[in-house]
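S.K.: just need the structure, nothing else, for what follows:
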Amino acid sequence: MKVVSICLCLFFMFTTIDVNSQAYLDDDNPWILGFGLNVIYDSGEGINGVFDVKDNYNYSNPFRIVIEKRFKNDYGFEVAGSFNRFLEGKNVNGSIAREDTNFFGIEGMFKYYLTNLYLNKYRAMYEGYMSSGVGVGFYDGEMATTANVGIGINYYITESLRLNGQVTGNFSVDNSKVGSNYIQYNLGFIIRLKDDDFN
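M.R.: Presented below is the predicted three-dimensional model:
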């Protein structure tokens, strides 16, 4: 019973944080900087290989950086760069990789923060969004183009700091020999910068 009481107290404490601590004016559409890690699933096995982390997931040097501009409160546009490496012996695009391949991807994504439809955006502990856009991947310098769709969530830590999680499906749209469909999982932190910070 004591544990339940403590959990309830913590719940109410975190869900009744002062409005001022998260208040953003309607005309306050911040710049956002982000950094974190990414994991790429590109086995070519569809959902059949999702749980085989050792053989089907790539997470060597998995750094990711993001810059985003929010506008009209509910929308945003981000440009992100991801670094990773496909290691020899992993399942990549339906076959076993014979050598390590360095990967760099850059994408532009339009985002819609759909939780603003039913949550008070000035008090909510999280915000969820859908995204779509295009990307370019470089596999040891060879280029491939993708169309991307994704979902993500930002969880409140402080007024300017959020924890971000995102899943993006990347679908090959050209005839590149190196391109393929893959899923990218991202986890990191974002920092909100108000327009006033640049004045």
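S.K.: every contact and neighbour count from this point should use C-alpha atoms.
M.R.: Fine.
S.K.: ok, now which ones touch the spatially most central residue of the chain?
M.R.: For the chain, the residue lying nearest the average C-alpha position, counting by Cα atoms, centre = their mean, turns out to be residue 166 (3.3 Å). For residue 166, the contact set (Cα atoms under 8 Å, 6 or more residues apart in numbering) comprises 150-153, 185-187.
S.K.: same check on residue 101?
M.R.: 85-88, 139-140.
S.K.: quick one more, to check against the first:
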Amino acid sequence: MKNLKITGLFLLLLSLVTVNANAQDEDNKWAVGFGVNVVDISSASLSNIGDQVTDYVGVGDWNSLASLSRISLARYIDKGLTVDGAVAINTISKTPSGDYDDLAYYSVDFGARYDLNELVGDTAWFDPYVKFSVGGAWLDSESLGLVLSPTLGFNTWFNDNVGLNVESAYKTSTLGNDDSLVTSGYHFQHSISFILRFDE
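M.R.: Coordinates of the predicted model:
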């Protein structure tokens, strides 16, 4: 139910966008975001794409906090390229190997994203992108190793300085094994954040 409320809030805010604004660019190089994240631990490997898709669209095993749980900072470089960093916390109670009592989850990511408006032309308030991140994740005291994250996301701007960011990352970790709660080495992390952009 909590996840449905977050989705509903996002759709409501998206429908209220009536202001013409431009993407993060050379006039607004910095953006900081504050929001929430959802972690979905997957039991399927890359060889089983059907189960991965089923897990991706299913919300029954999402793990989330009912508070601020993600902070990000981004800087525009040039020609649609932006670099960013994000830290997130969460609690894990639902995994493919069973239910747990709120295990601590932490992630740190550093990424580079490419604004798809560079390919299709400026869409004013809608700013979709592709991103690739490298970082780390920890489940309680257990490191998941180096985490690589291909990501899809977008920003939508309410005015020149305030917007909303939505991301969905597919996180592959190097230490997924039979002794790990993340037995396949894969999990999804979705986030929604309010963002503020500004110049130097």
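S.K.: care to give me the TM-score?
M.R.: Superposed pair, TM-score by TM-score structural alignment, normalised by the length of the first structure: 0.76. Supporting alignment: 172 aligned residues with a Cα RMSD of 2.6 Å.
S.K.: hmm, back to that, which of the contacts of residue 101 of the first structure line up with contacts in the second structure?
M.R.: Counting by both residues aligned by TM-score structural alignment, their matches' Cα atoms under 8 Å, the contacts of residue 101 of the first structure that remain in contact in the second structure are 85-87, 139-140.
S.K.: mind giving me the ChimeraX command for buried ones among those residues?
M.R.: What follows is the ChimeraX syntax for the buried subset of those, where burial is set by 16 or more other Cα atoms under 10 Å:
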select :85,86,87,139
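S.K.: just to revisit the earlier point, what about the residue nearest to the centre of the first structure, helix or strand, and which?
M.R.: With elements delineated by DSSP states H and E, residue 166 of the first structure resides in strand 161-172, which encompasses its position.
S.K.: distance from that strand to the second structure after superposition?
M.R.: Its aligned residues in the second structure lie a mean 0.7 Å from strand 161-172 of the first structure after superposition (mean Cα distance after the TM-score superposition for the first structure).
S.K.: mind listing what's buried along that strand?
M.R.: With burial defined by 16+ other Cα under 10 Å, the residues of strand 161-172 of the first structure counted as buried are 161-172.
S.K.: now the residues you listed in a markdown table, with distance to residue 43 of the first structure?
M.R.: Formatted as a markdown table, the entries for the buried residues of strand 161-172 of the first structure read as follows, by distance: Cα to Cα, whole Å:
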| residue | distance to residue 43 of the first structure |
| --- | --- |
| 161 | 34 |
| 162 | 31 |
| 163 | 28 |
| 164 | 25 |
| 165 | 22 |
| 166 | 19 |
| 167 | 16 |
| 168 | 15 |
| 169 | 13 |
| 170 | 13 |
| 171 | 14 |
| 172 | 14 |
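S.K.: name the nearest of those residues relative to residue 194 of the first structure.
M.R.: Closest approach to residue 194 of the first structure among the buried residues of strand 161-172 of the first structure (Cα to Cα): residue 161, at 12.2 Å.
S.K.: quick one: which helix or strand includes the residue nearest to that closest one when sequence neighbours are not counted?
M.R.: The spatially closest residue to residue 161 of the first structure, leaving aside those adjacent along the chain, is residue 191, at 4.8 Å (Cα to Cα, 6 or more residues apart in numbering). Secondary-structure element containing residue 191 of the first structure, defined by DSSP H and E: strand 182-193.
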